[in-house]
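Chemist: The following comprises the amino acid sequence and a computationally predicted model.
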Amino acid sequence: MGPIILAIESSCDETSASVITNGKVLNNIIATQAIHRKYGGVVPELASRAHQQNIVATVHEAIESSGISKTDLNAVAFTRGPGLMGALLVGVSFAKGLALGLKIPLIEVNHMQAHVLSNFIEDPKPDFPFLCLTVSGGHTQIVLVRDYLDMEVIGQTQDDAVGEAFDKAAKIMGLPYPGGPLIDKYAQEGNPQAFKFPETVMPGFDFSFSGIKTAFLYFLRDEKAKNPTFVEDNLRDICASLQHHLVNMLLHRLAEASAKTGIKNIAIAGGVSANSGLRKNLKMMGEKRGWKIFIPAFEYCTDNAAMIAIAAHHKFLKGDFCSLDVVPLARMPI
């Protein structure tokens, strides 16, 4: 019988808990925070307060629905970082208290490593080594994965993340938060070749998305000066063209990394990996280049405790525990 671990995720605006036993995820309970929608983005103080309100019920549901008792747990895992400091602090503190009370080990998990390892929650699972394009609202990375806990970032954004580019573009168009999924929805009905946008070329396998946000802002400004209803008249084509451009920027760098390293096992992870355009075009590119493609289920793309659980499982097997004086880290590189 393998270890039974409770995992807690609280890095941003979703409180999540999951129980894993012998490497099998039993559940993935997520409490979302709708309060941020009216502000057009995540408000850190409100996020930390909502975590405090949600964490007891979320953990209780995870334990109860798994059919285990708290006394069956062999360890408690939590997201140490990266993330919002106040939000992380709620999860870290709760995990510490539970581990201390049950006299069981504590496991810290790197949020970005967990995103990569979400590819191991369900079959099919990638073989090592593989490249993982990790894309979210806060990160854009190409990660060389040699083993479960042996990862190296070989390319990353030098400014904004691609998820932020999606959300900011949506906000510029007047779409509600979170705007990225809405761009994806409208893009499916639009012409991806209708409009062209510039691309910032970076050295190596790095990315830059700040320029595209500025270019998009000026593009809409100029077009609305000629036609005040330009966005409403062309919403689907605008979304399709922008999404096509951003996805191409991601896949172009990923293709270069694959060619340079010779690795053809390719995975994606993170919130933006739920984007239908990215999934579709990655599969098409994989067929052309002979890649084996791995994409997590939708529920494991956004922030969730199941990915923390699978990472904690492998850390438990290595005896990689942390002390009770551990503190959260807003920035925590792989």
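Modeler: That came through fine.

Chemist: For the rest of this, base every contact and every neighbour count on C-alpha atoms.
Modeler: Will do.

Chemist: now for the helix of greatest length in the chain, which elements pack on it?
Modeler: Ranked by residue count and defined by DSSP state H, the top helix of the chain is helix 230-261. Under the contact definition 3 or more C-alpha pairs under 8 Å, 6 or more residues apart in numbering; DSSP states H and E, helix 230-261 sits against helix 180-187, helix 210-226, helix 276-289.

Chemist: Let me see the contact set for the residue nearest the centre of the chain.
Modeler: Nearest residue to the geometric centre of the chain (C-alpha atoms, centre = their mean): residue 270, 2.4 Å. For residue 270, the contact set (C-alpha atoms under 8 Å, 6 or more residues apart in numbering) comprises 115-116, 134-136, 301-303.

Chemist: picking up where we left off before, okay, the helices and strands packed on helix 230-261 in TSV with mean neighbour count and distance to residue 91 next?
Modeler: Shown next, in TSV, are the helices and strands packed on helix 230-261 (neighbours: other C-alpha atoms under 10 Å; distance: least, C-alpha to C-alpha, whole Å):
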stretch	mean neighbour count	distance to residue 91
helix 180-187	20	26
helix 210-226	15	31
helix 276-289	16	31
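
Chemist: so which helix or strand takes in residue 78?
Modeler: strand 75-81 (DSSP states H and E).

Chemist: And the next helix or strand past that strand?
Modeler: Following strand 75-81 in sequence order, the next helix or strand is helix 85-102 (DSSP H and E).

Chemist: alright, now check it against this:
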Amino acid sequence: MHISQLSNLPSKPVLGVESSCDETGVAILRWVPEAPGSGLLAHALYSQVKLHADYGGVVPELASRDHVRKLLPLVREALAQAGMTPADLGGVAYTAGPGLVGALLVGAAAARAMAWALDVPAIGVHHMEGHLLAPLLEADPPKPPFVALLVSGGHSMLVEVAAIGRYRILGDTLDDAAGEAFDKTAKLMGLPYPGGPALAKLAEQGRAGAFRFSRPMTDRPGLDFSFSGLKTQVLLAWQQSDQSEQTRADVARGFEEAIVDTLVIKCRRALEATGTGRLVIAGGVGANKRLRETLAAAGQQDGFRTYFPRLQFCTDNGAMIALAGAIRLAAGQGQDEAVRVAPRWDLQGLQPV
């Protein structure tokens, strides 16, 4: 079922809460099927990047504590942006997984408490479904069926989307996800945290062809991803180089090109296998400039269409959770009052809409 066919969309806006890792996101959304993209009334986001920078990665306990401090102020900020009071809300959606268990529990407990106090329905949302549906926030959203490339710090997967809630994973991460490989490679090259964006920016100064690394698992059939070996190749190349600033940029470019080419090759295979002419790209790595440009060019060449969320909705955010929650609440899928989270959660096990 496409979202425009849902007749029971909440008449009041839905509050979305995201707290799966190191971003606290809150949004308020009223979906208007006849005017896609117009129903986002407010969104507020707080990033914990500075908090975790000294550790070179996310510290789960610190992340949970910071969500406690920031969540309710962000809810108040979003309500003020929308010119609303809590009584104006018609439902609450929150990220129930996958993610860090402590961080998830903060958002889930707060969201359930608000829903109980307001006597409105609440629903736990799958984090990756939120990313998958993020392009529906745009003015020209994709309609199922399509293939989704979900690329983030913890996930690299290709998903066949027959309809909302009907997902089949075509390829998944066997070890390091693309975003994780970006961050780890940046760290071994001495780049600041968060490493992925820093490496991508440095790659812009690199010389094409100075370093060429393998395109992992593209020399055999299949759609799974494995980037740990690529990371090792880059480490050896860096250690054996003169480690000048230009060489650092050249290595960064060679690494980025290897990641992007691998993702593009796999996307083309998935589209051919499914016979689908629409490709959604979502998740934090979906903000990568080279990936966006290369996939758009591949689409023009092969005749498929690409759909990206705007940059601010590639990374974790409350708007995608509010949207996914609104769709499921419209389908009558609100849950009981128990606080439940799922640090590991199979996307294919979701209930169809």
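Modeler: Alright, I've got the coordinates. Quick caveat: nothing in here was measured; it's all calculated off a predicted structure.

Chemist: Scan the contacts of residue 270 of structure 1 and report the most crowded one.
Modeler: Most neighbours among the contacts of residue 270 of structure 1, by other C-alpha atoms under 10 Å: residue 115, with 29 neighbours.

Chemist: Give the burial count for the alignment partner in structure 2 of residue 195 of structure 1, as a bare number.
Modeler: Aligned counterpart of residue 195 of structure 1 in structure 2: residue 211 (TM-score structural alignment). Neighbour count for residue 211 of structure 2, taken as other C-alpha under 10 Å: 18.

Chemist: My read is that residue 211 of structure 2 contacts residue 250, right?
Modeler: Yes: shown here, residue 211 of structure 2 and residue 250 form a contact pair, counting by C-alpha atoms under 8 Å, at 6.4 Å.

Chemist: I'd like the helices and strands packed on helix 230-261 of structure 1 written out as a markdown table, with distance to residue 140 of structure 1 added.
Modeler: Below are these laid out as a markdown table (distance: least, C-alpha to C-alpha, whole Å):
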| stretch | distance to residue 140 of structure 1 |
| --- | --- |
| helix 180-187 | 15 |
| helix 210-226 | 13 |
| helix 276-289 | 13 |
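
Chemist: and of those, who's closest to residue 254 of structure 1?
Modeler: Nearest to residue 254 of structure 1, of all those, is helix 276-289, at 9.7 Å by C-alpha to C-alpha.

Chemist: what sits up against that closest one?
Modeler: Contacts for helix 276-289 of structure 1 (C-alpha under 8 Å, 6+ apart): 184, 188, 243-244, 247, 251, 273, 291-293, 295.

Chemist: Report the mean deviation for it after fitting onto structure 2.
Modeler: Superposed on structure 2, helix 276-289 of structure 1 shows a mean distance to its aligned partners of 0.5 Å (mean C-alpha distance after the TM-score superposition for structure 1).

Chemist: Where in structure 2 does that helix fall?
Modeler: On structure 2, the counterpart of helix 276-289 of structure 1 by TM-score structural alignment is residues 289-302.

Chemist: mind checking how far that stretch is from the chain centre?
Modeler: Using C-alpha atoms, centre = their mean, to the nearest Å, the mean C-alpha position of stretch 289-302 of structure 2 is found 19 Å from that of the whole chain.

Chemist: what do you get for stretch 252-265 of structure 1?
Modeler: How far stretch 252-265 of structure 1 lies from its chain's middle: 21 Å, per C-alpha atoms, centre = their mean.

Chemist: how about it, which residues of structure 2 does it hit?
Modeler: With TM-score structural alignment as the criterion, stretch 252-265 of structure 1 aligns to 265-278.

Chemist: Tell me the buried residues in the matching stretch?
Modeler: Of all the residues in stretch 265-278 of structure 2, those buried under the rule 16 or more other C-alpha atoms under 10 Å are 266-271, 276-278.

Chemist: Next one: the residue lying farthest from the centre of structure 1 from residue 303 of structure 1, what distance?
Modeler: Largest separation from the mean C-alpha position in structure 1: residue 226, at 38.3 Å (C-alpha atoms, centre = their mean). Distance of residue 226 of structure 1 to residue 303 of structure 1, given as C-alpha to C-alpha, to the nearest Å: 41 Å.

Chemist: Which residue is the nearest non-sequential neighbour of the aligned partner of residue 323 of structure 1 in structure 2?
Modeler: Alignment note (TM-score structural alignment): residue 323 of structure 1 maps to residue 336 of structure 2. Distances taken as C-alpha to C-alpha, 6 or more residues apart in numbering put residue 122 closest to residue 336 of structure 2, at 7.9 Å, once the chain neighbours are dropped.

Chemist: who touches residue 272 of structure 2 in this structure?
Modeler: Residues near residue 272 of structure 2 by C-alpha under 8 Å, 6+ apart: none.

Chemist: give the contact list for residue 278 of structure 2.
Modeler: Here residue 278 of structure 2 is in contact with 142, 145-147, 271, 304-307 (criterion: C-alpha under 8 Å, 6+ apart).

Chemist: make that residue 163 of structure 1, sorry
Modeler: 135-139, 180, 271-272.

Chemist: again with residue 193 of structure 2
Modeler: Residue 193 of structure 2 sits in contact with 49, 53, 56-57, 183, 187, where contact means C-alpha under 8 Å, 6+ apart.

Chemist: can we see that at 10 Å?
Modeler: Going by C-alpha atoms under 10 Å, 6 or more residues apart in numbering, residue 193 of structure 2 touches 49-50, 52-57, 183-184, 186-187, 199.
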